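Student: dropping a prediction and its sequence here:
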Amino acid sequence: MTTPTDPLVPPDRPRPGRKLGPIADNVSSTHRSWLMPMRDTYLASGLTLNALSDRIRFAKSKLSELLRGVGLYPRWEVVFLIAAELGMPNWPLYRLWRQAAFEAQRSGEWVERCTDRTTILTAADTAPPMNHRAFRELTEGDYLLYAQVFLDDEERDSAVSDTFDILWLSWNDALTSTDTRRYAWTALRDTVMARTLHREGRPELGPAAFDTLALRSLADPAEDVDQIPELVQLFTVISHLPGRQFDVMVLRRLCGFTPEAVSALVGASLATVRSDERHATRFVRDVLDTPPSTEGAAP
């Protein structure tokens, strides 16, 4: 990773000029996945839009639009110039930029035409930091198990791969956070949930019921069929849990992790994991044990 040039304005001092606006609401999850680290790196650099505009020879107004996700999807050469100035690794950035370009309905021809082939070949030789690679080796298999609950095989692999690209872009932030494991888990969860079907604002766990059922080894196949409605109901109740309790139940009940493994994976204490599981289990039991409403029924 290259080191950005010295900022013109120290990061702890206010920037002159108008404050950078928020990311537009209609920005896709993949576009947001590379845009947010770029914005964070820009804000941490202490550079002003004027200074960055002068350095990369790109209009200030267009820079502001790019950093807010406003207007047309940006061309790679501009994104590359900004990344180079900010010292960001361009290979994971390029992969996320390319995927988001297709989601923005850009054609393969457009992607190739606006890409500087020389910079891509240079980027292809770039390797992530050694501790990032080690972290990926330790966690990738478990991340895939979690993502499998919500996504098909192709989407699962893509979500986990994108997660590690996102972490690569913000690896310094991950290392200086309170807990790198918790930081990384948040990145994974956000990426997976952005691609998961939702119903009434809650993640859809219906397909997981059938996947789980297929892995069970009950002696009577007819018993499997009889359990489908119960499993679907169970997963529907789990989807109502708060985020942390929801993750604990998914990891414990669907992925088969021990409490100790959940603690290590999500960066929470073992006591917190056990407490979350107790509260979640109590909630699920209370809901499932509640008889259906008889309001309006005939006496």
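Tutor: In hand now; what should we look at?
Student: CA only for contacts and neighbour counts going forward, please
Tutor: Fine.
Student: so what's the residue lying closest to residue 202 once chain neighbours are set aside up against?
Tutor: Nearest non-adjacent residue to residue 202, counting by Cα to Cα, 6 or more residues apart in numbering: residue 239, 6.0 Å away. When contacts are counted by Cα atoms under 8 Å, 6 or more residues apart in numbering, residue 239 touches 202, 203, 204, 205, 246.
Student: got JSON lines for the residues you listed, with secondary structure too?
Tutor: Output for those, formatted as JSON lines (DSSP: H, G, I helix; E, B strand; the rest coil):
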{"residue": "202", "secondary structure": "strand"}
{"residue": "203", "secondary structure": "strand"}
{"residue": "204", "secondary structure": "coil"}
{"residue": "205", "secondary structure": "coil"}
{"residue": "246", "secondary structure": "helix"}
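Student: most neighbours out of these, which is it?
Tutor: In terms of neighbours by other Cα atoms under 10 Å, these top out with residue 205 at 25 neighbours.
Student: residue 149 is in contact with that residue, correct?
Tutor: Yes - when contacts are counted by Cα atoms under 8 Å, residue 205 is listed as touching residue 149 (7.5 Å).
Student: one more structure, for comparison:
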Amino acid sequence: MSSKPPAPGPGPVPPRPGRKLGPIVESVGSAHRAWLEPVRDTYLTSGLTLSELSVRVRLSKSKISELLRGTGLYPRWEIILSLSAELNMPQWPLYRLWRHAAFEAHKTREWIDRCSERTTTATASHTVPPLDHRAFRELAEGDYSLYAQVFLDDDQRDSAVSDTFDILWLRWNDALASSDTRRFAWEVLRATVMSRTPHIDGRPEFGAAAFDTVALRVLTDDTARVHQMAESLELFKAMSRLPDNQLDVMVLRRLCGFALDSASALLGVPLATVGSDERHAVHFLESVICPPPETERTPA
């Protein structure tokens, strides 16, 4: 059994000999990227070279380079399992993310099961995340679902939230080492949700949320509901133009009903920042939806 890679030191990782690893290719899908980025980041901070990793996993350097860039054929699970063992990564969340991405890559269920049938038992033997990760999930999962529901349908919402916590499990040490674990986690959630949200001209499309706003739920008159629906759709279209931080604040505050301090805690940003983002967002929305009338010019 080969030894685990040395833990990175307090300083920056020294440059590796040989050619630098290229970036992940643009064609990699969101589900594939969800597990590839943590694997790639772990490799880059491990201190191992491609040559050393090649000997340990018995795969050529070129194939490992392709895998870490997302080029070539979608990799079989046994290869990812070997890499995860050498990089000392938790295998169960990695397997779930790999399996999800395999479907995105149009692999059949038979191919997926055949790739993993000999290794699933070993993979599933370590299914318990760290205690503090479990505690964090218990606190945040319900609130994360409320946010994701604004952008995604029920199945996509549940998948996005589940994948978020799997990614966090893979990157939990990074989350704990960050300036604020809550902020780190929120950025993972947001990236996961937005990768599955339809976009128009680079803006998230979430008009479906109009069917489940608080305003609509309390209205019983059909005419009033239609009027409110039109107003909601106009509001959501304008909200999609907000900067990311302001959009998140408005979704949490106005669509999910979070108090100011609760939104601050969930986002991992100061209370004053949330208040400022909300004020700027409201000012922008009012200027777009209800612009002030033009000043009449006095004839010369």
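Tutor: Structure's in. What do you need? What you are looking at is a predicted structure, and each value in this text was computed from that prediction instead of being measured.
Student: related to what we said a few turns ago, out of the contacts of residue 239 of the first structure, what pair is the most spread apart?
Tutor: Across the contacts of residue 239 of the first structure, no pair lies farther apart than 204 and 246, at 12.2 Å, counting by Cα to Cα.
Student: next, count neighbours for residue 201 of the second structure.
Tutor: Residue 201 of the second structure has 6 neighbours, counted by other Cα under 10 Å.
Student: and what of residue 231 of the first structure?
Tutor: If we define neighbours as other Cα under 10 Å, then residue 231 of the first structure has 18 of them.
Student: mind listing what it touches?
Tutor: Residue 231 of the first structure touches residue 209, counting by Cα under 8 Å, 6+ apart.
Student: measure it to residue 207 of the first structure for me?
Tutor: 10 Å (Cα to Cα, to the nearest Å).
Student: for residue 270 of the first structure, same thing?
Tutor: Residue 270 of the first structure sits at a distance of 29 Å from residue 207 of the first structure (criterion: Cα to Cα).
Student: and if you look at residue 280 of the first structure?
Tutor: Taken as Cα to Cα, the span from residue 280 of the first structure to residue 207 of the first structure is 21 Å.
Student: quick one: the helices in the stretch 151-299 of the first structure?
Tutor: With DSSP state H, counting those that start in this stretch as the criterion, the stretch 151-299 of the first structure has helices at 153-169, 171-176, 180-195, 206-215, 221-238, 243-249, 259-266, 270-289.
Student: what angle do the first one and helix 180-195 make?
Tutor: Read that as helix 153-169 of the first structure. 140 degrees (axes from the mean of the first three to the mean of the last three Cα atoms, to 10 degrees).
Student: what helices or strands is helix 153-169 of the first structure leaning on?
Tutor: helix 29-45, helix 90-103, helix 130-148, helix 180-195 (3 or more Cα pairs under 8 Å, 6 or more residues apart in numbering; DSSP states H and E).
Student: list the buried residues for it?
Tutor: For helix 153-169 of the first structure, the neighbour count (16 or more other Cα atoms under 10 Å) marks 155-169 as buried.
Student: repeat that for the second one.
Tutor: Residues of helix 171-176 of the first structure classed as buried by neighbour count (16+ other Cα under 10 Å): 171, 173, 174, 175.
Student: mean shift of that helix relative to the second structure?
Tutor: Compared with the second structure after fitting, helix 171-176 of the first structure has a mean deviation of 0.3 Å; criterion: mean Cα distance after the TM-score superposition for the first structure.
Student: which ones are touching the residue sitting nearest the centre point of the first structure?
Tutor: Nearest to the mean C-alpha position of the first structure, by Cα atoms, centre = their mean, lies residue 191 at 2.3 Å. Going by Cα under 8 Å, 6+ apart, residue 191 of the first structure touches 29, 159, 160, 162, 163.
Student: hang on, isn't the fourth one packed against residue 98?
Tutor: No - using Cα under 8 Å as the test, residue 162 of the first structure is too far from residue 98 to be in contact (11.6 Å).
Student: good, wrapping up.
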